[in-house]
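> Provided below are the primary sequence and the corresponding predicted coordinates.
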Amino acid sequence: MKFIDFIKDRVMLLLLQGFAMFLLAGFLYATGYPTAYGAVIFLCWLLLLLAYLAVEYYRRKRYFKQMAEVLEHVDQRYLLGELMPESFRLEDHIYQDMIRKSNKSVIERIRQIEAEQKDYREYIESWVHEIKAPITGISLMCENHRDELTRRISLENQKIENYVDMALYYARSEEVYKDYVIQETDLQEVAREVLAKNKHYLIQNGIQAEVDCRHRAFTDQKWISFILNQLVLNATKYKGDSNACIKIETQEYAHGVRLLVSDNGIGIKEEELGRIYDKGFTGSNGRTHERSTGMGLYLCRKLCGRLGIDISARSREGAGTQIILEFPVSSYLSKL
């Protein structure tokens, strides 16, 4: 708090003091008091006023400094009303009481929203599990009656399943910690399962896949499988015109293992590369090729953040894209 601001806040008090001094000076002049007496009175008055302002400024500055320190060090700032420093001023007590009531209302509203979100998330999860039954049924019927029609139905059914999985993992993305198990995972096995799951989609698009994952990583197999599935679908969606290929491989680096998903597709414009993880961003490729939701890479980055995986991308327009997942190995895990 600046002293000039403090003075501005008390301008009415100063004007009142000045007016009182003017009235006293008129009274002394009218009653014939010597000028020296008046000067002593005004000097004492002025010194007392300055002393009061100095003490008051110091106390208010210290009070607001304590409040600022509380805000800086507390994680849950909505608890400010409970942590405000003590003050003898009635005005401060009234403000503190108002802040407490306001924060209480905010906390109740937050809890209400959290409860509504939890109910909605549970509904989505229940809906996904229910709809998976007919999806699996359609898949089995297509496998038992193979012809051109059932092959097409199976392909579309796989697309539906992928979108359903995306809805499920998006609903769970805020509470990944409740549903993951970190363990040593065979990335070769995960990659093969993802490719097998999308084999019809890959065949239809004439895409060759190559897997060379010789390393293991500490992660959750289910979540990394979903992330890798999204990357494969993206690579398929933005494939090149001929000799389309997807390569999934691993590399060891100083702090862990890298999983690289490379393709020779249409690539990404340099000016758009920094925005590919933005929610709903489709870019120029999304508008000129197969319809895109702009949720795949957004969800991948979000889940990678929850799992402690670093995700990055390299791309050149017309020359393909490479997505890199880095699985750091902590000193604790390295001892196991």
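Ah, there it is.
> Please make it C-alpha for all contacts and neighbour counts, starting now.
Fine.
> tell me how far stretch 287-299 is from the chain's mean position?
Mean-position distance between stretch 287-299 and its chain equals 20 Å (C-alpha atoms, centre = their mean, to the nearest Å).
> Buried ones in that stretch, by neighbour count?
Buried positions in stretch 287-299, judged by neighbour count with 16 or more other C-alpha atoms under 10 Å: Ser292, Gly294, Met295, Gly296, Leu297, Tyr298, Leu299.
> Cross those residues against strands and list the overlap.
Among the buried residues of stretch 287-299, none falls in strands (DSSP state E).
> Tyr180: which of those residues is nearest?
Proximity of the buried residues of stretch 287-299 to Tyr180 (C-alpha to C-alpha) peaks at Leu299, which lies at 16.1 Å.
> Not counting residues beside it along the chain, what's closest to that closest one?
Sequence neighbours aside, Tyr170 is the residue nearest to Leu299 in space, at 6.8 Å (criterion: C-alpha to C-alpha, 6 or more residues apart in numbering).
> Quick check: which element contains the spatially most central residue of the chain?
For the chain, the residue nearest the mean C-alpha position is Lys302 (7.9 Å; C-alpha atoms, centre = their mean). Applying DSSP states H and E as the criterion places Lys302 in helix 296-307.
> got another, please set it beside the one above:
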Amino acid sequence: MIKKYVIERKSWILLFLFGQGLLLFIAYLDYEIPFSPILYIVFLFTTLFAIFLTIRYNRETKFFKQLEEREINLDLSSIADAESPFEQIVETSMTSLTERLSQIASRHQVALEQEKDELLSWIHEVKTPLTAMRLMIDRLDDETMKAALTYEWLRIHLLLDQQLHQKRLPSMENDLYIEYVDLEALIYMEIKTLKSWCIQKGIGFDVQFEVTKVLSDAKWLAFILRQLLTNAVKYSDSDSSDIIVKSYQKHERTVLEVKDHGRGINPKDLPRIFDKGFTSTTWHQDSAATGMGLYLAQKAAQALLIHIAVHSEAGGGTTFTLTFPQPNETVRITGM
């Protein structure tokens, strides 16, 4: 701030120094003017000017220091009242601007909330004909047609579910209910949903449970598992080995693994698979991928203090690992 202040007052400082230098120069040329007293006067004025600059520096930079150090938000309460007329102009301008920005932000927030509510309402409305469609599909006698329609129905169902949870994610903390969840029942429920797809691809599940209870939120945990199981089925080749789902205890923490034997993930893509909208560089032509499933799964897992890790090699299958928090750590989620 000192450097900035000197640059701001450079013209005044240069004018003063020029005046003192000119006075010394005239005293040096004119023998009738005693040089020593003039030099003494110049020294006194320079000292006073330095003291004056120091005092003015503290007063003039106080307001601007607060502007420089304040957080980037619309709250101006941390800034002291302006003293000089120029500071008052800046304060008035900032106050008017923040009030306008606050009004615009409020209108946008209301519009976004309204859009979110309308979309959630639309999703719930769509679920009704989707349920009716499933009942109609189940009554079909043509097994080939039935399998094809069931697969397409499942795709719509999963996309709607993903969209629903995406809209709920920002307010997820208000929707959490931490309890002991039956992990085994949750896994079997999600596998049952994917049953028709797995039959179509000739893929089975090998389920191994050492730990069946975890402390988490059942609804959001089911969503995370749904994304991992869906990915495992989607990227497994037809008639490939079973998808392995197993839970065990490691370092006093519950660990759940979902392992497929599909095409795997290219090593250069691994650091980006949880990025929003990222699909793949190797399989970029896959139009069915949205790049949202793993992103949403990780966001939900972070809120539940679940750590997601992935290990994969191109052509060697993929293993996703969920490491659950210890019971005492869930206090950070509930706030209790």
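Structure's in. What do you need? This structure is a prediction, so every number in the text was calculated from the model and none was measured.
> just to revisit the earlier point, tell me which two in the buried residues of stretch 287-299 of structure 1 are the farthest apart.
Based on C-alpha to C-alpha, the longest span within the buried residues of stretch 287-299 of structure 1 runs between Ser292 and Leu299 and measures 13.6 Å.
> Doesn't Ile266 of structure 1 lie inside a helix?
No: under DSSP: H, G, I helix; E, B strand; the rest coil, Ile266 of structure 1 falls outside any helix and is assigned coil.
> against structure 2, where does the helix holding Lys302 of structure 1 fall?
Counting by TM-score structural alignment, helix 296-307 of structure 1 falls onto residues 293-304 of structure 2.
> The helix or strand containing Val42 of structure 2 vs structure 1, average offset?
In this assignment (DSSP H and E), Val42 of structure 2 forms part of helix 35-69. On superposition with structure 1, the mean distance recorded for helix 35-69 of structure 2 (mean C-alpha distance after the TM-score superposition for structure 1) is 3.3 Å.
> Which strands and helices lie in contact with that helix?
With contacts defined as 3 or more C-alpha pairs under 8 Å, 6 or more residues apart in numbering; DSSP states H and E, helix 35-69 of structure 2 has these neighbours: helix 2-8, helix 10-29.
> mind running it again at 7 Å?
Using 3 or more C-alpha pairs under 7 Å, 6 or more residues apart in numbering; DSSP states H and E, the elements in contact with helix 35-69 of structure 2 are helix 10-29.
> chain center to the helix it packs on, what's the gap?
Counting by C-alpha atoms, centre = their mean, helix 10-29 of structure 2 comes out at 59 Å from the chain centroid.
> Next: stretch 192-199 of structure 1.
Centroid separation for stretch 192-199 of structure 1 versus its chain: 31 Å, with C-alpha atoms, centre = their mean.
> which part of structure 2 lines up with it?
Residues 188-195 of structure 2 are where stretch 192-199 of structure 1 lands when matched by TM-score structural alignment.
> what does stretch 109-129 of structure 1 give?
Under TM-score structural alignment, stretch 109-129 of structure 1 corresponds to residues 104-124 of structure 2.
> Flag every buried residue along that stretch.
Buried residues in stretch 104-124 of structure 2, defined by neighbour count with 16+ other C-alpha under 10 Å: Leu120.
> swap in stretch 211-221 of structure 2?
For stretch 211-221 of structure 2, the neighbour count (16+ other C-alpha under 10 Å) marks Val211, Thr212, Lys213, Val214, Leu215, Ser216, Asp217, Ala218, Trp220, Leu221 as buried.
> Kindly report the same for stretch 163-174 of structure 2.
Going by neighbour count (16+ other C-alpha under 10 Å), the buried part of stretch 163-174 of structure 2 is Gln163, Leu164, His165, Gln166, Leu169, Met172.
> Narrow the residues you listed to those in helices?
Applying DSSP state H to the buried residues of stretch 163-174 of structure 2, the entries found in helices are Gln163, Leu164, His165, Gln166.
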